[in-house]
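Chemist: Sequence and predicted structure below; questions after.
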Amino acid sequence: MINRGDRTVKTSNFLRILWALSLFPLALFADELEIKEVIFTGGGFEGREEMEDIVRTEEGDDFDARMVKLDKILITNYYRQNGFIEAEVYDSVAISLDRTTVTVKYRIESGRRYYYNEVIFRGNSEISSVQLAEQFEKAATGNPFDESLLNEAVRNVENLYYNSGKPFVVLDARYQYEQDSLVNVILDIEENETVFIGDIRYLGLDKVQEFIVRRELEIKKGEKYNRKAIEKSQRNIYSTNLFRNARIEIEPVKGQNSQVILKIHLQENDPRWIGVRFGVGYEEERSFGNTFDLTLQGGHRNLFGTARSISLHLTPSVTYDLESGTLHNPQNKIQLKYIEPWIGYTRTPGIFQVAYEQQRPLNSGSFDLWNISFDVNHDFENNHSLNGALSVKYVNELDDKGIDSAMAAKYVTDQSEIYSMTVYWKRDNRINIFYPVNSSYTDASITYSHSVGKVESEARQTNNYFTVVASWQRYQPFSPQVLSFKRWKFTLASRIKMGSIFEIGEHKKIPINDRFYAGGASTVRGYQERLLGPALQTDDQGKITKASGGKLLFVSNIEVRMPVVWIVVLETFLDGGYVWAELEDLHPLDVKFTTGLGIAFITPLGPVRFDYGHKLMRARQDPTRGAFHLGIYFAF
């Protein structure tokens, strides 16, 4: 074996100097140079077109020497990930005689292409070769050799041992070549001692009681060491919001190779807290502007050292009325919230809330609202969660005008008391809820309600009904080829949502806050907020001004989101939907469709978007041909 270490270092340094000197004259003209052409030579194989998509240097762009260097690295990595482990990429730059344009050339020497043959395991006894082979599924026989996939598989094997009581396992992967292009992977395994948790120690506790931390642990004294359980325990501890720092480490026990001490180092948060939260709402029907709300909040997150919390929230809202040119205070809300973090000896928090609201809409009767609710929520594996809720609402009208059903649409009008019980399930695979990509969201709920109110004769009327709602959302990335332009990374977002109200017995009035509505920035764009469906009120020309809502809902959306530059995203969409007053009114041809364009700005608080929707099937009662929308977050 020949040692060429010193020579390699000197040659490498010499090449770096040549690279820097070659770029010096280009740097002098960098602000004036435009890329005329990008040329690729050599290295052809069936993935060549896909390789060109990863290059950042494009014709017509300003020349940037750093981007050329980055492209060289990207091309090299691409070839090596496709089995060309000896691939080398050489770049060159030619400046035009008038020093205005530059031609960038990449010469690719791909070399031989290698393929996986087999994986051989040596030294394993605690974990079978079948289990180990499952970690190498991406490195299947016949696939192009990709060292990054191999490294990922080795890490999976390491995790398998770490989660089976083997924190001191040693893995050594070697390659063996056959028939010039086949690679055997030999994984030598030194399993070492199986380790158990001999003791658990809690360091840094002051006001928080020890049992609060102990119940958050996924691993117990006497169990095998398990890294996954330890990491989950750390996340559980942070989720209590009682600690600003939580660190878990293991310490070997002297003279006992199979025993370790689990040390949990903690730093507590101040249990008392106070804060301010800003929120922005939008009222399309009346104000066509922003509704600002300011929440003053504070509380105690660790009552009696038991992790129970209590908080108070005060929220006034202000809106600007375009017609009168004045500020208006449409709502004030005060809310008391108590959280019991564990229900039934499980990590299932229970939230008890009492809220009082003063509703003073611009053009309707004023009323006060009391709302009492109790919710429990449990998170399961694989992004599933289940929620149950009990609630009671009571509305008190303050004048003789009655409550305007459109301005107070989310509350009760003709029936002043509602007692309800809800079960809600969801599966949320979105990693980024602000800008979801390559993910999905599914949810379903069923609610039983008992409502009490008065009818025209002033007699009390009761109603019992079930409300069922389900939705499915998908976010699929795709990269279409448009003419000769570089492939853009688009997202195809789609949604279907359905809901129905089933009454027990004869048809009666459903409280207006429990009815379905459609139209607006988050359902069917092109229609003003809630103005798609049965009309409650029309103007002199027969145009709808208020919606009555209904008992059956259908909404569908498909949208293409196209990132343009920096924080700007363009949208184009096709929305459809309708609301039927009664279940027997269902007719598929009633569904209305709209299409339109939008632009979204990705901010730290989430996307802020401006959309315009155009009605494709305008009805006589529709007041406009389309509508503008301002929204926080994407429509779905």
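Modeler: Sure, I can see it.
Chemist: alpha carbons only for contacts and neighbour counts from here, please
Modeler: OK.
Chemist: SS state for K497?
Modeler: Using DSSP: H, G, I helix; E, B strand; the rest coil, the structure places K497 in strand.
Chemist: any idea how far it is from L553?
Modeler: 8 Å (CA to CA, to the nearest Å).
Chemist: quick one: which of these two has more around it?
Modeler: The neighbour comparison of K497 against L553 (other CA atoms under 10 Å) goes to L553, with 24 against 19.
Chemist: Contact partners for the more buried one?
Modeler: If a contact means CA atoms under 8 Å, 6 or more residues apart in numbering, then L553 has K497, M498, G499, S500, F516, Y517, A518, G577, Y578, V579, W580 as its contacts.
Chemist: Okay, strands next: where are they in the stretch 501-636 of the chain?
Modeler: 535-538, 544-547, 552-565, 568-580, 592-603, 606-615, 626-632 (DSSP state E, counting those that start in this stretch).
Chemist: The fifth one - contacts with which helices or strands?
Modeler: Pointing back at strand 592-603 there. Other helices and strands packing on strand 592-603, by 3 or more CA pairs under 8 Å, 6 or more residues apart in numbering; DSSP states H and E, are strand 568-580, strand 606-615.
Chemist: what about the residue nearest to E147 when sequence neighbours are not counted, neighbour count?
Modeler: Distance criterion CA to CA, 6 or more residues apart in numbering; nearest residue to E147, sequence neighbours excluded, is Q81 at 6.9 Å. Per other CA under 10 Å, the neighbour tally for Q81 reads 16.
Chemist: Would you map the helices across the stretch 351-500 of the chain?
Modeler: Using DSSP state H, counting those that start in this stretch, no helices are found in the stretch 351-500 of the chain.
Chemist: Run through the strands of it in chain order.
Modeler: 367-379, 384-397, 417-428, 439-454, 460-478, 490-503.
Chemist: now the stretch 51-200 of the chain
Modeler: 88-95, 101-109, 115-122, 170-178, 182-190, 196-203.
Chemist: right, so of the ones you listed, which gets closest to L597?
Modeler: strand 101-109 (36.9 Å; CA to CA).
Chemist: Return the distance of the closest one from the chain's centre.
Modeler: 40 Å (CA atoms, centre = their mean, to the nearest Å).
Chemist: likewise stretch 153-173?
Modeler: The answer for stretch 153-173 is 31 Å, by CA atoms, centre = their mean.
Chemist: Residues in contact with it: which ones?
Modeler: Here stretch 153-173 has contacts from 127, 132, 135-136, 185-196, 224-229, using CA under 8 Å, 6+ apart.
Chemist: Got another one to weigh against that:
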Amino acid sequence: MKAVSKLVNAVSAAAICSSLAATGGAVMVQLASTNAAHAAVVRSIDVRGNQRVDDETIRGYVGIRPGQNFSASDIDEGVKRLFATGLFSDVRINQSGATLIVQVDELSVVNQVIFQGNKKIKDANLAGAVQLKPRSNFSNATMEADIEAIRAAYSRVGRDDATVTAQTIDLGENRVNVVYTVNEGDRTKIKAINFEGNTAFSDRRLSDVVSTKESNVLSFLTRNDIYDENRLRADEEVLRRFYYNRGYADFQVVSANAQLDEATNEYTITFVVEEGERYRFGDIQVESTIPNLDSESLRSVAKTREGNVYSAKNVEDSIIDITERLAGSGYAFAQVTPRGDRNFENKTISVLYSVDEGPRAYIERIEIRGNGRTRDYVIRREFDLSEGDAFNQVMVQRAKRRLEALDFFNSVNVSTAPGSQPDQVVLVVDVNEKSTGEFSIGAGYTTGGETAGPSVEGSITERNFLGRGQFIRVAAGGGRKSRDYTLSFTEPYFLGYRVSAGFDVFRKSRDYDDYDSTQTGATVRLGLPITESLTGQLAYTYSQEEYDCDEGDVFSACNRTDLSQAIVDGINQSPWVRSSISASLTYNTIDDMKNPHSGIFATGTAEFAGLGGDAEYVKLTARATAYETLSEELDLVGLLSVGGGHIINTGSDNIRIFDMFKANDRIVRGFDYNGFGPVDAGIADPEHLGGTTYLSASAEVQFPMPVLPESFGLRGAVFADIGTLYGNDLAQVTASRDMAWRASAGVGLLWNSPFGPLRVDYAHPLMKEDTDETQEINFGISTRF
């Protein structure tokens, strides 16, 4: 009896308690014997209670063999191993005579996971959030964790008051269905976003900066009024960068909190900030501890200039540019460290870029985590570094910004870990993927032109096709007299190089008053990033245009006398094949493409048609728009835009009327589409025939709409346009052949709507010709760039 008592007492209570905590089950170890000899040796092991796990597997986990001596610690270890399998809710071990009895209760198996009451989140999305899956082992602890996971999912879609209950349905044979019942509740809204401590920028301007918006009647479409703690932290960082890039180097967010009014289910978010003083750049210097390195030559590389408003972005860009120059000169390990010296009296910050020979560290490997869909190579190729290269923190941060710009991830974090050797580091890239597929449908109304009227468009877009980083879009749309179909595909890294390649296949049909046209074709294009702001593109386009004169069989000869002979000649040339190659350059420094406040967007294109086909010409076009904030306090933004185009005939025949430039609202607003320029006035209804040259300029001031909250996305504008369209040597031109300027002034309303940027303008012509056709109100898709 002493031996039995000693053996029983030797069973680790701590081990049993730890097993209970890990499994939620009960553990009972009993050694029923009357003498020590039987406690130490058994002749057989009898397994009971198991249905799915076979006897031998359980005996293997117990680890005790018949005929061999065993101790209480051996039993203790066997119990631990059985619980560690995650297959059992309870384990009991008894000794009866020469037999060791192992009694187990297997965990139930989940047959189905069922969701009830959910409408705002689909079953598939909830199934991805929970841990319990069909054919997995059931446990109450996991089910409770799943309840919290479902509630968190509803919180992310703005339903913080959603409740979730769970129950199991016993199906017999140790199988259960798990049922989660959801009461979705009402949408949790954001009543107000307040700012305290700001004087340099208005609440409205700062509300425009942060991504969290106040709730409005369209929030169910935009979904930007959802409170999320991570989003709030991200907004804090956005505010910091906004102030740092506008001279406020001492800015800080004192606090950012959200208060929920449970009675109305609405949040009030308050940011408390300290702006500090506004600084300009003082003296800019570069010093180096590396022998034989010309520091003065590096100063011209820096983006920071004395006297300019201080900008953290300019400092960051300067570090990158200097580091790249050093790497290209053979200094792969050089480190550039900026040191700022504030002068509180004259409100300047002098910057010294210190260049030192950094520690020689190499990248052992790049480890990527969290990308369940995006392929590893899509992430790796954004790094200018690879395994074995010299480690450079500046290049790492540059890659991080590139990954964020892809818009494939909710968050990107790049950290380092020690490698296998002292001079080795491991780059760890943690990403949190987001949905990259979009289905959109929208409607609009276009004024001006013979195809004016209501229109509708639907599209399916995938920005990360099959996780390969490729872009694909299928779109179809049309109106009363138009039909458009487009298929686009882009590979951003063609043949492994940072060169994009893609194609567009299109078909466009138009039903004009006197004739119809159908254009079918395809474009193959290559894009090359030259600098961070400058990109180039080469494209080849092949298209076929067919015309119907609306007076007989399709594409029959046109003999109408109420049309200009130039138009009749163009129709009778159907079908018309155009084979052209084009080259474009685009310069873009716009701060925010959706809501620009500063920067320049300029593009120029040269198209050569004549690589086969019927068209023979060279067409040159260019347009540049500069934005500048006129008043930060009032959020006034000014823009100046200039543009022009010229077509040169390279063939023996005259340029076809359909290839010439037509008047439109991007030249001068206030006139109908094709409403001014060279005219054939020798017919009953004079026709504008287009021109070979146009010039245009526009000045505009944009401002927030009073009373309406910023979250509506509405802004007003006042503008003035001037332009001309001329140059047409066709014999039919009888009026407005020479250059004649048109001008207009007006007001506009811009709406950054959930369907895309929309705009309505009222423009009154100030300078016009007698043959011009006016269209003072224009409504359609906004085309800023």
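Modeler: Noted; the coordinates are in hand. The structure presented is a predicted model; accordingly, all values stated were derived computationally and were not measured.
Chemist: Superposing both, give me the TM-score.
Modeler: Once superposed, the chains reach a TM-score of 0.61 (TM-score structural alignment, normalised by the length of the first structure), with 491 aligned residues with a CA RMSD of 5.5 Å.
Chemist: Please pick the buried ones from the contacts of stretch 153-173 of the first structure.
Modeler: Among the contacts of stretch 153-173 of the first structure, the ones that count as buried by 16 or more other CA atoms under 10 Å are 132, 135-136, 185-189, 191, 194-196, 224-228.
Chemist: if I look at the nearest residue to R305 of the second structure once chain neighbours are set aside, how far off is S631 of the second structure?
Modeler: Using CA to CA, 6+ apart and skipping residues adjacent in sequence, the residue nearest R305 of the second structure is F281, 6.6 Å away. F281 of the second structure sits 21 Å away from S631 of the second structure, going by CA to CA.
Chemist: who's more crowded, those two?
Modeler: Neighbour count, other CA under 10 Å: between F281 of the second structure and S631, F281 has more, with 22 against 12.
Chemist: Now do the contacts for the more buried one.
Modeler: With CA under 8 Å, 6+ apart, F281 of the second structure has these contacts: T304, R305, E306, G307, N308, V309, Y310, T348, I349, S350, V351.
Chemist: Tell me the helices and strands packed up against the helix or strand hosting A149 of the second structure.
Modeler: Of the helices and strands defined by DSSP states H and E, A149 of the second structure is found in helix 140-156. Under the contact criterion of 3+ CA pairs under 8 Å, 6+ apart, helix 140-156 of the second structure touches helix 123-129, strand 163-172.
Chemist: Scan the contacts of L553 of the first structure and report the most crowded one.
Modeler: V579 (32 neighbours).
Chemist: Could you check which residue of the second structure pairs with that one?
Modeler: Using TM-score structural alignment as the criterion, V579 of the first structure maps onto L725 of the second structure.
Chemist: Run a quick check on that match versus L695, I expect a contact.
Modeler: Yes: applying CA atoms under 8 Å, one finds L725 of the second structure in contact with L695, separated by 6.8 Å.
Chemist: and the counterpart of T531 of the second structure in the first structure, how far is that from N429 of the first structure?
Modeler: T531 of the second structure maps onto E381 in the first structure when the alignment is built from TM-score structural alignment. Distance of E381 of the first structure to N429 of the first structure, computed by CA to CA: 11 Å.
Chemist: okay, these two: which has more neighbours?
Modeler: N429 (18 against 7).
Chemist: Aligned to the more buried one, what sits in the second structure?
Modeler: In the second structure, N429 of the first structure lands on T589 (TM-score structural alignment).
Chemist: wait, what's in contact with that match?
Modeler: S533, S598, G599, I600, F601.
Chemist: And for R623 of the second structure?
Modeler: So R623 of the second structure contacts A602, T603, G604, S641, V642, G643, G644 (CA under 8 Å, 6+ apart).
Chemist: again, 7 Å this time
Modeler: Residues in contact with R623 of the second structure, defined by CA atoms under 7 Å, 6 or more residues apart in numbering, are A602, T603, G604, V642, G643, G644.
Chemist: quick one: the residue in the first structure that the last one lines up against and W580 of the first structure, what's the gap?
Modeler: It stands for G644 of the second structure. Following TM-score structural alignment, the counterpart assigned to G644 of the second structure within the first structure is M498. Shown here: M498 of the first structure relative to W580 of the first structure, a distance of 12 Å by CA to CA.
Chemist: swap in S391 of the first structure?
Modeler: Taking CA to CA, one finds S391 of the first structure at 27 Å from W580 of the first structure.
Chemist: what do you get for F573 of the first structure?
Modeler: For F573 of the first structure relative to W580 of the first structure (CA to CA), the value is 24 Å.
Chemist: Likewise for R235 of the first structure?
Modeler: 46 Å.
Chemist: what does stretch 765-778 of the second structure contact?
Modeler: Against stretch 765-778 of the second structure from outside (CA under 7 Å, 6+ apart): 447-448, 670-672, 675-676, 741-745, 760-764.
Chemist: What is the neighbour count of T538 of the first structure?
Modeler: T538 of the first structure: 15 neighbours (other CA under 10 Å).
Chemist: Identify the residue nearest it in space, chain neighbours excluded?
Modeler: Here the residue nearest T538 of the first structure, using CA to CA, 6+ apart, is I544, at 4.3 Å.
Chemist: one step back: look up how far Y115 of the first structure lies from the residue nearest to E147 of the first structure.
Modeler: Taking CA to CA, one finds Q81 of the first structure at 11 Å from Y115 of the first structure.
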